[in-house]
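Chemist: Sequence first, predicted model second:
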Amino acid sequence: MNAADLASLLCSRLCHDLMSPVGALNNGIELMADEQDPEMREKCLELLGESARASANKLKFFRLAFGAAGGFGDSIDTREAQAALEGVFGRERRIELGWIVAGDKLPKGAIKLLLNLALLAGDALVRGGRLDVGAESSDDMLELVIRAEGPRILLDPTLRETLLNGQANGAVEPRAAGAWLAHSLAAEAGGSIQLSDPSAETLLIGAALPLQD
C-alpha cells in the first residue's frame, strides 16, 4: 500500500465517524429554523451542543491518531493523548476508560500507535465494558498494553490478521486501515505487536518498541 492509498482509507474512516454528529448538527439547525416552542428550541440547542462536542472530540482524536506525527524522535504530552481518548470513549459512552501511562511525554509515533490500538480495542467492546490503556519504559524498551473487558468482545479476524502481519494478499480493506497503520508504526520502529487469543470477555493487545537514543 502506498501513502496515497493509506490516506484515502484513513479519510474514509474519518468521514464515516463524523457522519453521525455532523448529520445531527444539520438536523438540529433545520429544526431550530422552523421551531417556535421555547422548550423544543432548548432541546434543539442541547442537540446542537452535544453534536458539536462529539465532532470536535473525534477530530482531536484523529488528529493525533492518524495525523502526521513527525517520527519517533519527537514527543507529545501524554495528557493530550489521554484527553483525546476520553473524548471518544467518554462518560456518554458505555465504556469505562482507565489510563495508566508512566511519564509526561511519549514519542509521537508511540502515541499514534497507542491511540490506534486503543481505538481498535474500544470498537471491539460492542456491548460496552472497560478499556485500560498503559505504557511503561523498561530497560531499552517502551511497552504498550491495551486491555479490553466486557460482556461481548468482537475483533474481526481481518483486523487481527492485519495487526499481526500487515497487508493480506496485497490489499487492505477500508475498515482495517487503522490496524494496518498500527502494524506499520510498530514495524518501522523496530517493534512488534502481540494479541491474546480470542476470548469471550477479555482482549489484550501489547506492543514493544525499542527506545531511541
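Modeler: Sure thing, it's come through. Residues are numbered from 1 along each chain as shown.

Chemist: only C-alpha atoms for contact and neighbour calcs from this point on.
Modeler: Noted.

Chemist: List the buried residues of the biggest helix by length in the chain.
Modeler: For the chain, the helix that runs over the most residues, judged by DSSP state H, is helix 3-34. Residues of helix 3-34 classed as buried: 6, 9-11, 13-14, 17-18, 21-22, 24-25, 28-29, 31-32 (neighbour count, 16 or more other Cα atoms under 10 Å).

Chemist: With stretch 121-129 instead?
Modeler: Residues of stretch 121-129 classed as buried under the neighbour-count rule (16+ other Cα under 10 Å) are 121-126, 128-129.

Chemist: which strands and helices sit next to the longest helix of the chain?
Modeler: Counting contacts by 3 or more Cα pairs under 8 Å, 6 or more residues apart in numbering; DSSP states H and E, the secondary-structure elements packed against helix 3-34 are helix 38-65, helix 177-188.

Chemist: what comes up buried for the last one?
Modeler: By that I understand helix 177-188. Residues of helix 177-188 classed as buried by neighbour count (16+ other Cα under 10 Å): 177-186.

Chemist: putting a second one here so we can go through both:
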Amino acid sequence: MTAPASALDLASLLCSRLCHDMLSPVGALSNGLELLVEEKDPEMRQRCFELLEQSAKASADKLKFFRLAFGAAGGFGDSVPVNEARALIDALAGSNGRVAVNWMFGVDALAKPAVKTLLNLALIGLDALVRGGTLDIGAEVNGGAIEIVVRAAGQRVAFDPAVGQALEGTLAASELSSKTAPAAMVQQLAASVGGGVQVHVTAESLVMGAVLPAA
C-alpha cells in the first residue's frame, strides 16, 4: 500500500478529467453555433439545431454525472435513490450507443459514499468498453455491508493496469493522472469508511467490486 495522493492533487486531477470529458460536447456546441450563423439552407439549419440539441443534452448529462460522482452533490441528503444513479449512468452510456447496461439492485437507496463508488466504477467500466459491450451493475445490502459489483464485458476490454493499481491503492501518488484519479478516489473513499475495493480483469471482462459499511 502506497501513500495516497493529497486531497489537493486528487481534486486537481479530477477537475482535469471533468474538463477532458466536457471538451467534446462543449466544442460541438461551439462549432454548431458557428455553422448556424453561416448556414442559409433551411434543411441544414434544422440539422444544426438537432446537433446543438444533442450536444447540449450530452453536456448536461455529463455535468449531472460528475456533480454526484466527483462533487459534494449538495442537493442530496445522506442517502441517494438508486434510480438517480441509474439515470445518470444510463444517460452517460446512452451517448456511447454501443454499450448495453443491465441493473441488479436489491435496495431503493444507498449512502452517498456507496453511490459515488458505484458511479465511478461504472465510469471505469465504460472507459474499458471502447469497442462496445455490456455493463452489469449490482448493489445490495448484505448484513452490515453494502456490496457493489460492476462487470464490463466485451471484445478486447481496454483496461489500463495503472487504473487497477489505483483501485487497489498500490499506485504511487507521483504516477497518478486524470485517467487514474477516479479509481484513486474510489479507493480512498472506501478506505476512509472502513471498506475495500477489488478488481479482476481478463481479455474480455473487467470485474470490480466494493464492500462498504452499511451504516
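Modeler: Okay, I see it. The structure displayed is predicted, hence computed values, not measured ones.

Chemist: if we can go back for a sec, which one of the buried residues of helix 3-34 of structure 1 is nearest to residue 198 of structure 1?
Modeler: The shortest gap between residue 198 of structure 1 and any of the buried residues of helix 3-34 of structure 1 belongs to residue 13, at 24.8 Å (Cα to Cα).

Chemist: Show me what the closest one lines up with in structure 2.
Modeler: Counting by TM-score structural alignment, residue 13 of structure 1 corresponds to residue 17 in structure 2.

Chemist: Hmm, its match is touching residue 178, no?
Modeler: Yes - between residue 17 of structure 2 and residue 178 there is a contact under Cα atoms under 8 Å: 4.9 Å.

Chemist: so the one residue sitting closest to the centre of structure 1 is in which element?
Modeler: The residue lying closest to the centre of structure 1 (Cα atoms, centre = their mean) is residue 119, at 2.9 Å. Following DSSP states H and E, one finds residue 119 of structure 1 within helix 108-124.

Chemist: What range does the helix or strand following that helix cover in structure 2?
Modeler: Beyond helix 108-124 of structure 1 in the direction of the C-terminus, DSSP H and E gives the next helix or strand as strand 129-138. On structure 2, the counterpart of strand 129-138 of structure 1 by TM-score structural alignment is residues 133-142.

Chemist: what's the average distance of that stretch to structure 1?
Modeler: After superposition onto structure 1, stretch 133-142 of structure 2 lies on average 0.5 Å away from the residues it aligns with, using mean Cα distance after the TM-score superposition for structure 1.

Chemist: List the buried residues in that stretch.
Modeler: Judged by neighbour count using 16+ other Cα under 10 Å, the buried positions of stretch 133-142 of structure 2 are 133-141.

Chemist: quick check, nearest of those to residue 44 of structure 2?
Modeler: Ranking the buried residues of stretch 133-142 of structure 2 by separation from residue 44 of structure 2, with Cα to Cα as the measure, puts residue 133 on top at 33.6 Å.

Chemist: List the contacts of that closest one.
Modeler: Taking Cα atoms under 8 Å, 6 or more residues apart in numbering, we find residue 133 of structure 2 in contact with 98-100, 152-155.

Chemist: hmm, try it at 6 Å
Modeler: Contact criterion Cα atoms under 6 Å, 6 or more residues apart in numbering gives 99, 153-154 as the residues in contact with residue 133 of structure 2.

Chemist: just checking, what residue in structure 2 corresponds to residue 119 of structure 1?
Modeler: By TM-score structural alignment, residue 119 of structure 1 lines up with residue 123.

Chemist: Check residue 203 of structure 1 too.
Modeler: Across the two structures, residue 203 of structure 1 finds its equivalent in residue 206 of structure 2, going by TM-score structural alignment.

Chemist: how far away is its match from residue 102 of structure 2?
Modeler: Noted for residue 206 of structure 2: a distance of 15 Å to residue 102 of structure 2, by Cα to Cα, to the nearest Å.

Chemist: Then residue 191 of structure 2?
Modeler: From residue 191 of structure 2 over to residue 102 of structure 2 the distance is 27 Å, taken as Cα to Cα.

Chemist: cool, and residue 131 of structure 2?
Modeler: Note on residue 131 of structure 2: its distance to residue 102 of structure 2, by Cα to Cα, is 17 Å.

Chemist: same deal with residue 35 of structure 2?
Modeler: Separation of residue 35 of structure 2 from residue 102 of structure 2 (Cα to Cα) stands at 38 Å.

Chemist: For the aligned partner of residue 155 of structure 2 in structure 1, which non-adjacent residue is spatially closest?
Modeler: Using TM-score structural alignment as the criterion, the counterpart of residue 155 of structure 2 in structure 1 is residue 151. Nearest residue to residue 151 of structure 1 in three dimensions, chain neighbours excluded: residue 201, at 5.7 Å (Cα to Cα, 6 or more residues apart in numbering).
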